[in-house]
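S.K.: The sequence and its predicted three-dimensional model are supplied below.
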Amino acid sequence: MKLKYWIYAARIHTLPLSFSGVTLSFFISKSRTNVNIIAYILCIITALLLQILANFSNDYGDSITGVDNFKRIGPKRTIQCGFISLSEMKKAIYIFSILSFFSGFFLLCETILWKNFFIFIISFIGIFICICSSIKYSIGSYPYGYVVGMGDLFVLIFFGFFSVEGSYFLYTYTLCIDIFILSLSIGLLNIGVLNINNMRDLDNDYENRKYTTAVWLGIKYAKLYHTFVISLSILLGIYFIFLNKKTIYQWFFFIFPVIFLILHIKNIIYMKEKKLFNSELKKLVMLTFLYEFSIGISFIN
């Protein structure tokens, strides 16, 4: 039965990264104005579809280039292991591209179409950019995930700015500097997730000409880079809470996940075996979700 392999290929453990950003902005928006719950639901569906599309595309692209091989330390991929064929995965990529498009289109119709047609057109183009970016990370003649810094930049844009600031705009029809700061904080945490993945597979990526930031920096400086992005994320979060502080409970909700993030940094710095990066990757995914949820829930009146 192939259903379990498709679920595995979707990388369920990464999906909280896609819907936590739109949920965080929903909580904050709801504390400031009336929010269309249908818009929130469509945001979640669209974000999940795009994340699964990206994961399927990564499985397909890394298999073609040879990055997914049995030297790789990370979890085995479905195409690599023969559970799903290249043609089957290619069809799934087409299907999720179409599903992502229609979900995003319905979202824009629900939120923007009757309010500002020009912004609707710009946002409509944005849907195509999101879909293409989900695919082109690993697929094509020049996948941007194989170029130094580009993967990090696109993660910052899509999991930070688009996820938090973009969804906040769809909920409230406004852009705010404090939400921009928060979106940068969230984007940096997601870069941290990508960086752990790249540190873990550094040697294999280098052999297969996948030049990630970790490959370019080397393991020592990749750990320092990791420390920097997580620390900067925390500092930006502190500034956001300072700008929006209403009660002491907001600081309590914020500090709780930060304690674990600091412990995570310590673990990364002193980590010797690359296999241990797998557990820290999953941990940072859940800490990122907890960080976003804690900030968001502190805004509920």
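M.R.: Thanks, I have the structure now.
S.K.: rest of the way, CA atoms for contacts and neighbours
M.R.: OK.
S.K.: Distance of the closest residue to residue 196 other than its chain neighbours relative to residue 261?
M.R.: For residue 196, ignoring the flanking residues on the chain, the nearest one in space by CA to CA, 6 or more residues apart in numbering is residue 281 at 5.9 Å. Using CA to CA, to the nearest Å, residue 281 is found at 12 Å from residue 261.
S.K.: and here's the other structure:
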Amino acid sequence: MATPAQWIEGARPRTLPAAIAPVLVGTGAAAFLDGFVWWKALLALGVALFLQIGVNYANDYSDGIRGTDENRVGPLRLVGSKVASPGQVKAAAFTCLGIGAVLGLVLCATSNWWLLAVGAASLAGAWFYTGGKKPYGYRALGEVAVFLFFGLVAVLGTTFVQAEELHWTAVAGAVAIGSIACALLVANNLRDIPTDMVTGKRTLAVVLGAARSRQLYAALIALAFILAALSALATPWALLALIALPLGVKAVRVVVSDAVGPALIPVLKGTGLTELVYAIGLAVGLALGG
């Protein structure tokens, strides 16, 4: 039986900035449009957090039963480490995804019902990332899904349910947040290239190779800060996002220095922190600019 601390670790708290950041930016963009609604922002945050934790448990379950996590380098995996049964982890995944779905239904009821289709796609994306007979995370499509769901969908959805309209600053913020979220996954998969190749997990990092994956990581981080500078055309306050630049530069330096294995683990924390600080700066900047 896994301890509460192990369940918390299995939820992968270092990935939670990827859920919080898009809601912050989306809410900042709504405030820029004078459409901020605090309780809708909280509902959106609840949806994002429960879906993120749900997908983390789902990945733990699916990778665990395939044996992908048996010899991995990195934080605890519940099934792979055999501290929890596959059934328990699967139940935890469905519970979290279910709570996220209920909160999403409430949000749809207060906005537009066509958002149900977006929610259904998000749930399917969460499960089939590593679940099912042909998981797309094993076909080098993980980064595409992360960019779509943790960038475009999460940011623009948060903005729309509050302001009921969009602005190009929201799109720029969505692309920026999606890019950093992708960089987080690239760093994770870069670390796992040796074990993923053995187990047949064909991630984008495996396809590109270590050298190109390092270049991709740096390019994604750079793109986010370029977009922050571009957003300054709408309001100079958007430059507050640059407070995350030192964190991003530090993480890029580690990645491009040919670090491997355990040396890349701090990059995950650093990238998550970069995303969160970037989101706070951009959200505050957009709100002030509005």
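M.R.: Here it is on my side, so go on. This structure is a prediction, so every number in the text was calculated from the model and none was measured.
S.K.: residue in the second structure matching residue 140 of the first structure?
M.R.: Mapped onto the second structure by TM-score structural alignment, residue 140 of the first structure lines up with residue 132.
S.K.: should've said residue 169 of the first structure
M.R.: Using TM-score structural alignment, residue 169 of the first structure pairs with residue 160 in the second structure.
S.K.: correct me, but residue 181 of the second structure touches residue 274?
M.R.: No: Residue 181 of the second structure lies out of contact with residue 274 (CA atoms under 8 Å); the separation is 9.9 Å.
S.K.: what's near enough to touch the spatially most central residue of the first structure?
M.R.: In the first structure, the residue lying closest to the centroid (CA atoms, centre = their mean) is residue 159, at 4.2 Å. Residue 159 of the first structure is in contact with 17, 18, 21, 186, 187, 190, counting by CA atoms under 8 Å, 6 or more residues apart in numbering.
S.K.: and with 6 Å instead?
M.R.: Neighbouring residues of residue 159 of the first structure by CA atoms under 6 Å, 6 or more residues apart in numbering: residue 187.
S.K.: and the gap between it and residue 203 of the first structure?
M.R.: Separation of residue 159 of the first structure from residue 203 of the first structure (CA to CA) stands at 26 Å.
S.K.: Name the SS class of residue 249 of the first structure, please.
M.R.: Secondary structure, DSSP: H, G, I helix; E, B strand; the rest coil: residue 249 of the first structure is helix.
S.K.: And for it, nearest residue in space, chain neighbours not counted?
M.R.: Excluding the flanking residues, the one nearest residue 249 of the first structure by CA to CA, 6+ apart is residue 298, at 7.0 Å.
S.K.: The one you found -> the second structure?
M.R.: Residue pairing (TM-score structural alignment): residue 298 of the first structure is matched to residue 285 of the second structure.
S.K.: Kindly name the residues of the first structure that line up with the longest helix along the second structure.
M.R.: When the second structure is parsed with DSSP state H, its longest helix is helix 38-66. The aligned range for helix 38-66 of the second structure in the first structure is 37-65, by TM-score structural alignment.
S.K.: Give the buried residues for the matching stretch.
M.R.: By 16 or more other CA atoms under 10 Å, the buried positions in stretch 37-65 of the first structure come out as 39-40, 42-64.
S.K.: Ok, stretch 103-114 of the second structure next?
M.R.: 103, 104, 105, 107, 108, 111.
S.K.: The counterpart of residue 200 of the second structure in the first structure - nearest residue in space that isn't next to it in sequence?
M.R.: Counting by TM-score structural alignment, residue 200 of the second structure lines up with residue 209 in the first structure. Closest residue to residue 209 of the first structure apart from its sequence neighbours, by CA to CA, 6+ apart: residue 146 at 7.4 Å.
S.K.: hang on, the one you found packs against residue 208?
M.R.: No: contact criterion CA atoms under 6 Å: residue 146 of the first structure and residue 208 do not qualify, at 9.7 Å.
S.K.: From what I see, residue 253 of the first structure and residue 294 are in contact.
M.R.: Yes: Residue 253 of the first structure lies in contact with residue 294 (CA under 6 Å); the separation is 5.2 Å.
S.K.: quick one, strands of the second structure?
M.R.: For the second structure, no strands are identified by DSSP state E.
S.K.: Go through stretch 132-139 of the second structure and flag the buried ones.
M.R.: Within stretch 132-139 of the second structure, the residues that qualify as buried by neighbour count (16+ other CA under 10 Å) are 135, 136, 137, 138, 139.
S.K.: Stretch 259-270 of the first structure now?
M.R.: For stretch 259-270 of the first structure, burial by neighbour count (16+ other CA under 10 Å) applies to 260, 261, 264, 265, 268.
S.K.: Make JSON lines out of the residues you listed and add distance to residue 221 of the first structure.
M.R.: Below are those laid out as JSON lines (distance: CA to CA, whole Å):
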{"residue": "260", "distance to residue 221 of the first structure": "22"}
{"residue": "261", "distance to residue 221 of the first structure": "19"}
{"residue": "264", "distance to residue 221 of the first structure": "17"}
{"residue": "265", "distance to residue 221 of the first structure": "13"}
{"residue": "268", "distance to residue 221 of the first structure": "12"}
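S.K.: The longest helix of the second structure vs the first structure - mean distance after superposition?
M.R.: Following superposition, helix 38-66 of the second structure is found to deviate from the first structure by 0.6 Å on average (mean CA distance after the TM-score superposition for the first structure).
S.K.: quick one on the thing from earlier: gap between the match of residue 298 of the first structure and residue 220 of the second structure?
M.R.: Applying CA to CA to residue 285 of the second structure and residue 220 of the second structure gives a distance of 21 Å.
S.K.: Residue 77 of the second structure too?
M.R.: Distance, residue 77 of the second structure to residue 220 of the second structure, by CA to CA: 27 Å.
S.K.: So these two - more neighbours on which side?
M.R.: Between residue 77 of the second structure and residue 220, residue 77 has the larger neighbour count (other CA atoms under 10 Å), namely 26 against 23.
S.K.: Need the counterpart of that one in the first structure.
M.R.: In the first structure, residue 77 of the second structure lands on residue 77 (TM-score structural alignment).
S.K.: And that match, how far from residue 89 of the first structure?
M.R.: Between residue 77 of the first structure and residue 89 of the first structure the computed distance is 12 Å (CA to CA).
S.K.: Then residue 197 of the first structure?
M.R.: 22 Å.
S.K.: gap between the closest residue to residue 147 of the first structure other than its chain neighbours and residue 256 of the first structure?
M.R.: Excluding the flanking residues, the one nearest residue 147 of the first structure by CA to CA, 6+ apart is residue 211, at 5.4 Å. As judged by CA to CA, residue 211 of the first structure and residue 256 of the first structure stand 35 Å apart.
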